[in-house]
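Student: Provided below for reference: sequence and predicted model.
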Amino acid sequence: MAKDMTGTGREVDYLNPQPHQFDVADIARGMANTARFSGQSQMYYSVAQHCVLMSRLVSAEHALEALLWGAAKAYCGDLTAGLKFLLPDYTEIVRGMDTAIRERFGLPRTQSGLVEIANKMVLAAAYRDLMPQGTSFPLPDDIKPLSMKVHAVHSVRAQGMWLERLVELQGRVDKVAA
């Protein structure tokens, strides 16, 4: 069986994900409890915090898409690029989850290039600030890391930050939780 139960009691089907299966409380909790860099950073750094930073970097038009950039990771985890390369089925499952989540939130089917640039900028800054000294994330020449320092926050705070940002972008919590 390729299904799991979420914290709100919803059932998520990995092989046939449907938009109604995704709840903002589950997404916020799952992203806040999912570490970037496979948990290897000096301080815990969550997917939720990463997405909040991304959403503040892009224009208002792309902010919700950036905030939800890692929503599928709330259910599937966040594997390193090397592992994703070795697990093509995992990549396909994440793609299906992302498609259903995009539909749930009224986002375009394909990710904006600006959101991917924001991801790389925030990723490089987090790598610079939270990984061992002297390491850097390889970026194309035309993309620079954020100049601001990334300060990791506790997962509970990251969950709250993510939900607060969602409310900023979409309005009342009861509206987005439907």
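Tutor: Happy to help now that I have it.
Student: hey, let's count contacts and neighbours off CA atoms from now on
Tutor: Noted.
Student: separation between residue 73 and residue 174?
Tutor: 23 Å (Cα to Cα, to the nearest Å).
Student: ok, those two, which is more surrounded?
Tutor: More crowded of residue 73 and residue 174, by other Cα atoms under 10 Å: residue 73, with 23 against 8.
Student: contacting residues around the more buried one?
Tutor: Residues near residue 73 by Cα atoms under 8 Å, 6 or more residues apart in numbering: 30, 31, 34, 47, 94.
Student: Rebuild those as TSV, extending it with distance to residue 163.
Tutor: Below are the contacts of residue 73 laid out as TSV (distance: Cα to Cα, whole Å):
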residue	distance to residue 163
30	12
31	11
34	15
47	13
94	22
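Student: Just the residues you listed: which are in helices?
Tutor: 30, 31, 47, 94 (DSSP state H).
Student: before we go on, here's another structure to hold up against the first:
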Amino acid sequence: MTWIMTATGRRVDFLRPDVNEITLSDIGISLSRVARFGGHSPLKIGQHVCEVATLMMMRATEQGMSEKEIAEAGIVGLVHDFPEAYCCDVMTPLKRLLGTAYSDIEARLHDVIVKRFELEGLFEKYHDLLKWADFQAVTEEARRYSLDGKYVSEITGELEDRPHQWTDPNAEAFLSDTIWEDEEDRQYAVIMTFMRLMLATGRGYVLTPKTTGIPGTSVDMVRETTEDLMPMPPILLSGDVYF
């Protein structure tokens, strides 16, 4: 057996993923539950992707991009880890050891997700911006939650400072240290942010009951819903809000 059953009853095959089995609701549910750093960080993937999306929109704004481009950058930041709704979050050192056994599966899932939501070309367009934002979010997370620069002393048994191995302790921080504790808040943030950004890029027509997995989904429904969004938990230290 090479497939899994999702929370809403879809069947996703790792070897031959079917674009019609991908839904936004499944992705939102999963990412609101799956932990980062193999569970050694308190964050869930749902919060991480919102952080990356925000960082990309912040930098795109600073670079003078158009409103549509800023929203497109946000979509790329949000979607970059959508495959992990199906293949989990594998820590980078383990991912390197697994090699193509994992990366091929992740790539297939990425391709069908891009096709499902008609996002062709966006990852190539915002590749450099995504690379910066993802690394920024990951390294800030590691520093915040003692995943680098700390180690348990063999003598005292207490957590002590150690030289940082892969993060810069003096690097500028942009993200708040708020942890989104509520699963429904994380799910809501992923789903509604995606819908809002899709509208902003002229891709609202993609949002249907089939693609979202949410009955009654239409452009008008999404527009009415996103006009009265619940406030998102704080993401940036500056307090600036991009969605």
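Tutor: Yep, that arrived. As the structure is a computational prediction, the values presented were derived from the model and not from experiment.
Student: can the ones in helices among the contacts of residue 73 of structure 1 go into a markdown table with extra columns for neighbour count?
Tutor: Below are those laid out as a markdown table (neighbours: other Cα atoms under 10 Å):
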| residue | neighbour count |
| --- | --- |
| 30 | 26 |
| 31 | 31 |
| 47 | 30 |
| 94 | 23 |
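Student: which one among those residues gets closest to residue 38 of structure 1?
Tutor: The closest of those to residue 38 of structure 1 turns out to be residue 47 (Cα to Cα; 10.6 Å).
Student: show me what contacts the closest one?
Tutor: Going by Cα under 8 Å, 6+ apart, residue 47 of structure 1 touches 31, 32, 33, 34, 35, 36, 70, 73.
Student: redo that, cut-off 10 Å
Tutor: 28, 30-37, 53, 67-71, 73-74, 77-78, 155, 158-159, 162 (Cα atoms under 10 Å, 6 or more residues apart in numbering).
Student: got it, and residue 125 of structure 2?
Tutor: Here residue 125 of structure 2 is in contact with 69, 72, 73, 76 (criterion: Cα under 10 Å, 6+ apart).
Student: tell me which of the ones in helices among the contacts of residue 73 of structure 1 is nearest to residue 140 of structure 1?
Tutor: Nearest to residue 140 of structure 1, judged by Cα to Cα, of these is residue 47 at 22.2 Å.
Student: Now the closest one: closest residue in space, sequence neighbours ignored.
Tutor: residue 31 (5.1 Å; Cα to Cα, 6 or more residues apart in numbering).
Student: quick one: that neighbour and residue 78 touch, right?
Tutor: Yes - using Cα atoms under 10 Å, residue 31 of structure 1 is in contact with residue 78, at 9.2 Å.
Student: Quick check: neighbours shared by these two?
Tutor: 46, 47, 70, 72.
Student: want to throw those residues into TSV with distance to residue 120 of structure 1?
Tutor: Formatted as TSV, those follow (distance: Cα to Cα, whole Å):
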residue	distance to residue 120 of structure 1
46	15
47	13
70	13
72	18
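Student: Buried subset of the contacts of residue 125 of structure 2, written for PyMOL?
Tutor: The buried subset of those, as determined by 16 or more other Cα atoms under 10 Å, is captured in PyMOL by this line:
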select buried, resi 69+72+73+76
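Student: Distance to residue 4 of structure 2 for the contacts of residue 125 of structure 2 - can I get that in TSV?
Tutor: Below are the contacts of residue 125 of structure 2 laid out as TSV (distance: Cα to Cα, whole Å):
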residue	distance to residue 4 of structure 2
69	35
72	30
73	30
76	25
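Student: quick one, strands of structure 1?
Tutor: All strands of structure 1, identified by DSSP state E, fall at 3-5, 11-13.
Student: The first one: how far from the chain's middle?
Tutor: When distances are taken as Cα atoms, centre = their mean, to the nearest Å, strand 3-5 of structure 1 is centred 20 Å away from the chain's centroid.
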